[in-house]
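Colleague: sequence isn't available, so here's the structure alone:
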């Protein structure tokens, strides 16, 4: 019966560790890039719904729940960086528009890959 020697196992483990150390940073960059893409898309869709709500009703909503109950969006948008739908920052609409939510931004701390703070998105 022939098995593997300790040296052969160590060589294989070293190769696996080397390949993992190359792949892991690329994987985390991939995840970060995708989270930012989802954040941008969620903001775009929700902002479109806010504008459509204003066009239809002549005012902006007082909460995001109004967009859901009136079926402008199916569910509250999720901030993928915080993995929550409760940490959005809201901006009031410019006068003379009525309502409480004219725009929304991410509540996530930090800076995106392109150098913009997430709160400015």
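Modeller: It's in. For clarity, every value in this text was computed on a predicted model and none was experimentally measured.
Colleague: CA only for contacts and neighbour counts going forward, please
Modeller: Fine.
Colleague: do a quick rundown of the strands in this structure.
Modeller: Applying DSSP state E to the chain gives strands spanning 89-91, 103-105.
Colleague: what comes into contact with the last one?
Modeller: Outside strand 103-105, the residues within contact range by Cα atoms under 8 Å, 6 or more residues apart in numbering are 43, 47, 50, 88-93, 118-121.
Colleague: where along this structure do the helices fall?
Modeller: Along the chain, the stretches classed as helices by DSSP state H are 6-57, 64-69.
Colleague: pipe these into a markdown table and attach distance to residue 111 and mean neighbour count per row.
Modeller: Supplementary listing: the helices of the chain in a markdown table, determined by distance: least, Cα to Cα, whole Å; neighbours: other Cα atoms under 10 Å:
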| stretch | distance to residue 111 | mean neighbour count |
| --- | --- | --- |
| helix 6-57 | 11 | 14 |
| helix 64-69 | 25 | 16 |
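Colleague: if we can go back for a sec, nearest approach to residue 80 belongs to which of the strands of the chain?
Modeller: Using Cα to Cα as the measure, strand 103-105 is the one of the strands of the chain that comes nearest residue 80, at 12.4 Å.
Colleague: next one for the comparison:
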């Protein structure tokens, strides 16, 4: 084997340069960053959707309670009484204040407030849930009974 053959052989077996490797690493890093941001957005939307679904389930429980008792729930016990024909979905917790909702896990917790002169004469209510996109109590309120925007709602008793 001659010296020229060895030099030609070495030129043919060249690997990647450090610049080429760095470019590949940067491109992979950019793609990973985009994927992570997208995943977090999808996760927060899914959690918010789950929380909204749980709030709608609580609305249905409150409507069912009204059908059975001729009034809307006014205490936490009203949601858990064994005499009720409709129960809260498994894992859903009714909380008494938005502050409690902010410190909870959010997607399985809701805040219910009643409308009326007292807990035993409630004529409606409102249901709030956690919005994971804004990390705050959702601005969307689900109303129960004759509750509507602008009404005064009272925190339920524990």
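Modeller: Structure received. Just so we're clear, the structure is a prediction, and the values are computed from it rather than from any experiment.
Colleague: still on that earlier bit, most tightly packed of the strands of structure 1?
Modeller: When neighbours are counted by mean count of other Cα atoms under 10 Å, the highest per-stretch mean among the strands of structure 1 falls to strand 103-105, a mean of 19.
Colleague: measure the mean distance from that one to structure 2 post-superposition.
Modeller: On superposition with structure 2, the average gap between strand 103-105 of structure 1 and its aligned counterparts reaches 1.9 Å (mean Cα distance after the TM-score superposition for structure 1).
Colleague: quick check: that strand aligns to which part of structure 2?
Modeller: Correspondence between strand 103-105 of structure 1 and structure 2 is established over residues 126-128, with TM-score structural alignment as the criterion.
Colleague: same check, this time on stretch 23-40 of structure 1
Modeller: Structural correspondence for stretch 23-40 of structure 1: residues 35-52 of structure 2, per TM-score structural alignment.
Colleague: can you list contacts of that stretch?
Modeller: Residues external to stretch 35-52 of structure 2 that are found in contact with it (Cα under 8 Å, 6+ apart): 106, 107, 108, 109, 110, 129, 130, 131, 132, 133.
Colleague: how does it look with 10 Å?
Modeller: 29, 32-33, 53-58, 92, 106-110, 127-135, 138, 140-142 (Cα atoms under 10 Å, 6 or more residues apart in numbering).
Colleague: before we move on, what about stretch 65-84 of structure 1?
Modeller: In contact with stretch 65-84 of structure 1 (Cα under 10 Å, 6+ apart) are residues 32, 34-43, 45-46, 48-50, 52-53, 60-61, 64, 85-88, 105-110, 118.
Colleague: dump the strands of structure 1 to JSON lines, plus distance to residue 97 of structure 1.
Modeller: What follows is the strands of structure 1, written out as JSON lines (distance: least, Cα to Cα, whole Å):
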{"stretch": "strand 89-91", "distance to residue 97 of structure 1": "12"}
{"stretch": "strand 103-105", "distance to residue 97 of structure 1": "12"}
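Colleague: tell me which of those strands sits nearest to residue 11 of structure 1.
Modeller: Among the strands of structure 1, strand 103-105 comes nearest to residue 11 of structure 1, with 49.9 Å by Cα to Cα.
Colleague: and residue 56 of structure 1, what is it in contact with?
Modeller: Applying Cα under 10 Å, 6+ apart, the residues contacting residue 56 of structure 1 are residue 50.
Colleague: what do we get in structure 2 for it?
Modeller: Across the alignment, which pairs residues by TM-score structural alignment, residue 56 of structure 1 is matched by residue 68 of structure 2.
Colleague: what about the alignment partner in structure 1 of residue 87 of structure 2, neighbour count?
Modeller: Under the alignment defined by TM-score structural alignment, residue 87 of structure 2 corresponds to residue 72 in structure 1. Neighbour count of residue 72 of structure 1, defined by other Cα atoms under 10 Å: 18.
Colleague: I am finished for the moment; much appreciated.
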